[in-house]
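Student: next one to model:
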Amino acid sequence: MTILDLTGAAGRRRRETTTITPQEAPNRRNTELALLAFAVLLPVLAYANVGLAMDGRVPAGMLEYGLGMGALALVAHLVMRRFAPYADPLLLPLAALLNGLGLVMIWRLDKAGPLLRGNFPAAANQLMWSGLGIALFAGVIVLLKDHRILQRYTYISMAAALVLLAAPAFLPARQSDYGAKIWIHLGSFSFQPGEFAKIILTVFFAGYLMVKRDALALASRRFMGLYLPRGRDLGPIVVVWLLSILILVFETDLGTSFLFFGLFVVMLYVATERTSWIVFGLLMSVGGAAVVASSEQHVKTRIDAWLDPMAAFAAHPPAGSTEQIGQTLMAFGSGGVTGSGLGQGRSWLIQFAAKSDFILGSFGEELGLAGMMALFLLYGLVVQRGLRTAVAARDPFGKLLAVGLSSAFALQVFVVAGGVTGLIPLTGMTMPFLAQGGSSVVANWALIAILLKISDSARRPAAPPPAPRAAAPEPTRAAGA
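Tutor: Here you go, the predicted structure:
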């Protein structure tokens, strides 16, 4: 019996023992509204703090910024109140808070001016993308009547995701892409299709594993305490492994490759409860990365920078070395425990990626270790509420979809934070909601919307059974009959 079976049985027992009418069930929308007010107020205070630290006065646009963020949050809340009244009350405020803090830091780095090489104002564009993300969020909440509808598009999702992932490899790259072919450029407009592909792939994995999980859970033999999967059942994981290697080879994109393969292995384990899938997945990912790193120069350069982040500061630095990882580590050290204070750091020394790949370095210097732990706690709460939604979901597809979306979010945070802090090689992905990047913020708002729809379906009380019909009275016989 798998995790999906156990949680489904528990949910059935709860529904059999407790009947709550929709009118009696709390929907927690007032709690969400109160948390949203805090999620808007905190970035506004941070915005004022940056202005006071850098200019000695409150920023002139603070009122407009507060009203704009408040209006976007209120629109999202009203949509939730009308179309998903029983959804989780924490996910929307958490996303709004992370998005707001990211906007403040991007604006703070905009003010560095010529100190930041290649600097251009990005806060206004990021606010526009945030508005589009919340518009997509509202569209998903309104139009997606039932998350189970997505199961109908299992194989269409696979085809669409593969097209999105493969498209950048066949298009010319720009020098501004710094070696990784992960962008699609249309004139002055560009977007990163991998951010949307992670959601579409999760839909495919959830639909596929819901049907095939029983066959994948079968084991042919036991070796060193592990149940080995049957040879014919290794097909799916081998295909996914090969696709992730192809992405790594043709697009030199460590982040998307790791996210793609790691997501499938995690969902395989949840669906089958076979530890052998995790072991096989780790062995195949490490082996594939080692082979590609020995042959692909861009990947090899990133691994060398991970092994020796201070090599660029040597008297004779090796070719292709980068200063950014070393500068970020020094920014973390400069911030200490409590940080230098918003607007009072020197994170502009990280240069062109201070607002995107290395925005955690900016936060680490100005908020310190305490602020970084608070940010990771916010991300952890998003993942925890997503996994809680998976446990509460009433259908296997919803459980797998919620697990997959939460895992994709968690893996992206781990990949970015691990690369910036030197735990793993740098991947070039963006920190969800915090970093500059329109594709990322829009896609992650859509991810939160799907999780909330699953949560609304899981928390919505079951309708009470219809009352039994009263027996019709027997006809009386007439006297003398």
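
Student: only C-alpha atoms from now on, for both contacts and neighbour counts.
Tutor: Will do.

Student: can you point me to the longest helix in the protein?
Tutor: Scanning the chain for the helix with the most residues, using DSSP state H, yields helix 359-392.

Student: which helices and strands does it pack with?
Tutor: In terms of contacts (3 or more CA pairs under 8 Å, 6 or more residues apart in numbering; DSSP states H and E), helix 359-392 is packed against helix 3-17, helix 91-110, helix 324-335, helix 396-421, helix 438-459.

Student: out of these, which is closest to residue 389?
Tutor: When those are compared by CA to CA, helix 438-459 sits nearest residue 389, at 5.3 Å.

Student: how far does that closest one sit from the chain's center?
Tutor: Offset of helix 438-459 from its chain centre (CA atoms, centre = their mean, to the nearest Å): 9 Å.

Student: and that helix, what does it pack against?
Tutor: Packing partners of helix 438-459 (3+ CA pairs under 8 Å, 6+ apart): helix 91-110, helix 123-143, helix 193-217, helix 359-392, helix 396-421.

Student: contacting residues around that helix?
Tutor: 84-88, 91-92, 95, 99, 126, 129-130, 132-134, 136-138, 140-141, 144, 146-147, 191-193, 195-196, 199, 386, 389, 392-394, 398, 402, 405, 430, 432-433 (CA atoms under 8 Å, 6 or more residues apart in numbering).

Student: I have a second one here; can you model it like the first so I can compare?
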Amino acid sequence: MSRLSRIDNSSIGRWWRSVDRMTLACVGTLIGFGYILMLAASPAVAVRIGASRNMFIFKQVMFLAIAGLIVVGVSMLSRKGVMRLAFIGCVVAIGATAMTLVHGIEIKGARRWIALPMMSVQPSEFLKPCFAVVTAWLLAQRRVRRYFPGMLLAFAGYGVILVLLKSQPDIGMLTVITTVFMAQLFVDGLNILLVGIGFGAMGGAGVAAYFIFPHVRSRVERFLHPNVGDHYQIDTALRAFGNGGLMGRGPGEGRVKDLLPDAHADFVFAVAGEEYGMLICLFIIAVFATIVIRTVLRLLREDDPFLILATSGLVTGFGLQAFVNMGSTLHLIPTKGMTLPFISYGGSSAMSVALTIGMMLALTRQHVRQSRLGRTLATPTGAWKAAT
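Tutor: Have a look, this model is predicted:
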């Protein structure tokens, strides 16, 4: 493949030479683990709810296949293509999120999903990558157009999203989007004092959510006080990690999938820990860390404000989602129903994360040109601009 890439001048050949192949390999690895762990965790869950034993497996095979195509397809886009996709996606996602308040499916007191054939869609999942790119463009335009109200428009968009997610309610998603937004403002050069005030406001909002929303108060109290409330799920997950030990009990030998209703989704990391052991869990963590670290390192070579802000927001959202899932499963933070990217069951999650990774790969691709000697030269976006 590498030999063909040096002589292939087609769009696929140019894409292959310019894309971060290590990150692409990491994504493929996570999708592979998604298939393996879904085969381990989902049959017992499906039988328990009276569905076909292979229902979740067949659906996830389709979801992850589509996710893989989205990663490759979006990563081939130009910077302008990514911006157009983000603007369209942001408008559609905001409209669909608003629609959930009227026509959404209510589950556990929250309206976050829209019913479609074969699956339910959570529109707010697609707000994370799209709003991050739109925010980056608005903030970057302030450097190009002197009187452009980019900061004001970014806060206005965030305000709309805040109202929608609070109304569902979806405090976890709102926390992730808020953290991504604050990270982008920090990278943009916002005064450190104002950044501190912003994070202080987030803390104040968290305290307010504790008193306003009963489910938030319940999760925090169960995290802080072992003797308060129902600890069945988290205790079972922790026992699964203990049972797995270093090498695991072996494929198919785990018991946590027979006990937890969300073993295929929010607690799939516990299934990995029990059946494959601590070493595989550490390997999964290392794969996520590799994606985040490689993306950040590639940004160090860039000088395009839009590219830096957009990719920073995307990688922050991706890394934060993985941390929240694994951290809550290990009882490091209060439990939160957030999926593990590419591994947990869920169509909306798999496709939104695929969109995130695809945009990251597209924005961090190297620009490839041919030298007079016929050799392929690749330069980062910013360096190529400086050279020309």
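
Student: report the TM-score for the pair.
Tutor: Scored against TM-score structural alignment, normalised by the length of structure 2, the superposed chains reach a TM-score of 0.82; 365 aligned residues with a CA RMSD of 3.4 Å.

Student: how many residues are close by residue 62 of structure 1?
Tutor: 15 (other CA atoms under 10 Å).

Student: err, residue 211 of structure 2, not the other one
Tutor: 11.

Student: so the alignment partner in structure 1 of it, which of the three states?
Tutor: Counting by TM-score structural alignment, residue 211 of structure 2 corresponds to residue 294 in structure 1. Secondary structure state of residue 294 of structure 1, per DSSP: H, G, I helix; E, B strand; the rest coil, is helix.

Student: show me what contacts residue 294 of structure 1?
Tutor: Residue 294 of structure 1 neighbours (CA under 8 Å, 6+ apart): residue 300.

Student: distance to residue 235 of structure 1 and mean neighbour count added to the helices and strands packed on helix 438-459 of structure 1, as CSV?
Tutor: Converted to CSV, those look like this (distance: least, CA to CA, whole Å; neighbours: other CA atoms under 10 Å):
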stretch, distance to residue 235 of structure 1, mean neighbour count
helix 91-110, 36, 24
helix 123-143, 34, 19
helix 193-217, 10, 22
helix 359-392, 27, 22
helix 396-421, 20, 24
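
Student: roughly how far does residue 310 of structure 1 sit from residue 282 of structure 1?
Tutor: 29 Å (CA to CA, to the nearest Å).

Student: so for the two, which sits in the more crowded spot?
Tutor: Higher neighbour count among residue 310 of structure 1 and residue 282: residue 310, with 18 against 15, using other CA under 10 Å.

Student: from residue 422 of structure 1, how far out is the nearest residue to the more buried one once chain neighbours are set aside?
Tutor: Closest residue to residue 310 of structure 1 apart from its sequence neighbours, by CA to CA, 6 or more residues apart in numbering: residue 326 at 5.3 Å. From residue 326 of structure 1 over to residue 422 of structure 1 the distance is 9 Å, taken as CA to CA.

Student: so what sits against both of those two?
Tutor: What both residue 326 of structure 1 and residue 422 touch, as defined by CA under 8 Å, 6+ apart, is the set residue 309.

Student: the two: which has the busier surroundings?
Tutor: Counted by other CA under 10 Å, residue 326 of structure 1 and residue 422 do not tie: residue 326 has more neighbours, with 22 against 19.

Student: which residue in structure 2 lines up with that one?
Tutor: Using TM-score structural alignment, residue 326 of structure 1 lines up with residue 235 in structure 2.

Student: from memory residue 359 of structure 1 sits against residue 353, does it?
Tutor: Yes: with contacts counted by CA atoms under 8 Å, residue 359 of structure 1 reaches residue 353, the gap being 7.4 Å.

Student: re the thing from before, where does the longest helix of structure 1 end up in structure 2?
Tutor: Under TM-score structural alignment, the match for helix 359-392 of structure 1 is residues 268-301.

Student: what do you get for stretch 125-134 of structure 1?
Tutor: Aligning stretch 125-134 of structure 1 against structure 2 (TM-score structural alignment) gives residues 59-68.

Student: quick one: average offset of the matching stretch versus structure 1, please.
Tutor: On superposition with structure 1, the mean distance recorded for stretch 59-68 of structure 2 (mean CA distance after the TM-score superposition for structure 1) is 1.3 Å.

Student: can you list the residues that contact that stretch?
Tutor: With contact meaning CA under 8 Å, 6+ apart, stretch 59-68 of structure 2 is reached by 28, 31, 34-35, 38, 342, 345-347, 350-351, 353-355.

Student: give me that answer again for 10 Å
Tutor: 24, 27-28, 31-32, 34-35, 38-39, 42, 54, 56-57, 70, 73, 118-119, 342-355, 357-358 (CA atoms under 10 Å, 6 or more residues apart in numbering).

Student: could you look up the SS state of residue 378 of structure 2?
Tutor: Going by three-state DSSP, the secondary structure assigned to residue 378 of structure 2 is strand.

Student: looks like it contacts residue 369 (just checking).
Tutor: Yes: counting by CA atoms under 10 Å, residue 378 of structure 2 does reach residue 369; the two are 6.4 Å apart.

Student: find the residues that touch each one of those two.
Tutor: With CA under 10 Å, 6+ apart as the test, residue 378 of structure 2 and residue 369 both reach residue 384.

Student: excluding its backbone neighbours, what's nearest residue 338 of structure 2?
Tutor: Using CA to CA, 6+ apart, the nearest residue to residue 338 of structure 2 is residue 325, at 5.6 Å.

Student: can you find the partner of that neighbour in structure 1?
Tutor: Using TM-score structural alignment as the criterion, residue 325 of structure 2 maps onto residue 416 of structure 1.

Student: over to residue 187 of structure 2?
Tutor: In structure 1, residue 187 of structure 2 lands on residue 270 (TM-score structural alignment).

Student: for residue 394 of structure 1, see how far away that match is.
Tutor: For residue 270 of structure 1, the distance to residue 394 of structure 1 - CA to CA - is 16 Å.

Student: cool, and residue 173 of structure 1?
Tutor: 45 Å.

Student: who has more neighbours, these two?
Tutor: Just comparing residue 173 of structure 1 and residue 394: by other CA under 10 Å the higher neighbour count belongs to residue 394, 22 against 18.

Student: for the residue nearest to the spatial centre of structure 2, give its distance to residue 152 of structure 2.
Tutor: Centroid check for structure 2 by CA atoms, centre = their mean gives residue 318 as the closest residue, at 3.6 Å. Distance, residue 318 of structure 2 to residue 152 of structure 2, using CA to CA: 25 Å.

Student: picking that back up, so what's the residue nearest to the centre of structure 2 up against?
Tutor: Taking CA under 10 Å, 6+ apart, one finds 128-129, 176, 180, 288, 291-292, 340-341, 352-353, 356-357 in contact with residue 318 of structure 2.

Student: which SSE is residue 120 of structure 2 in?
Tutor: strand 119-121 (DSSP states H and E).
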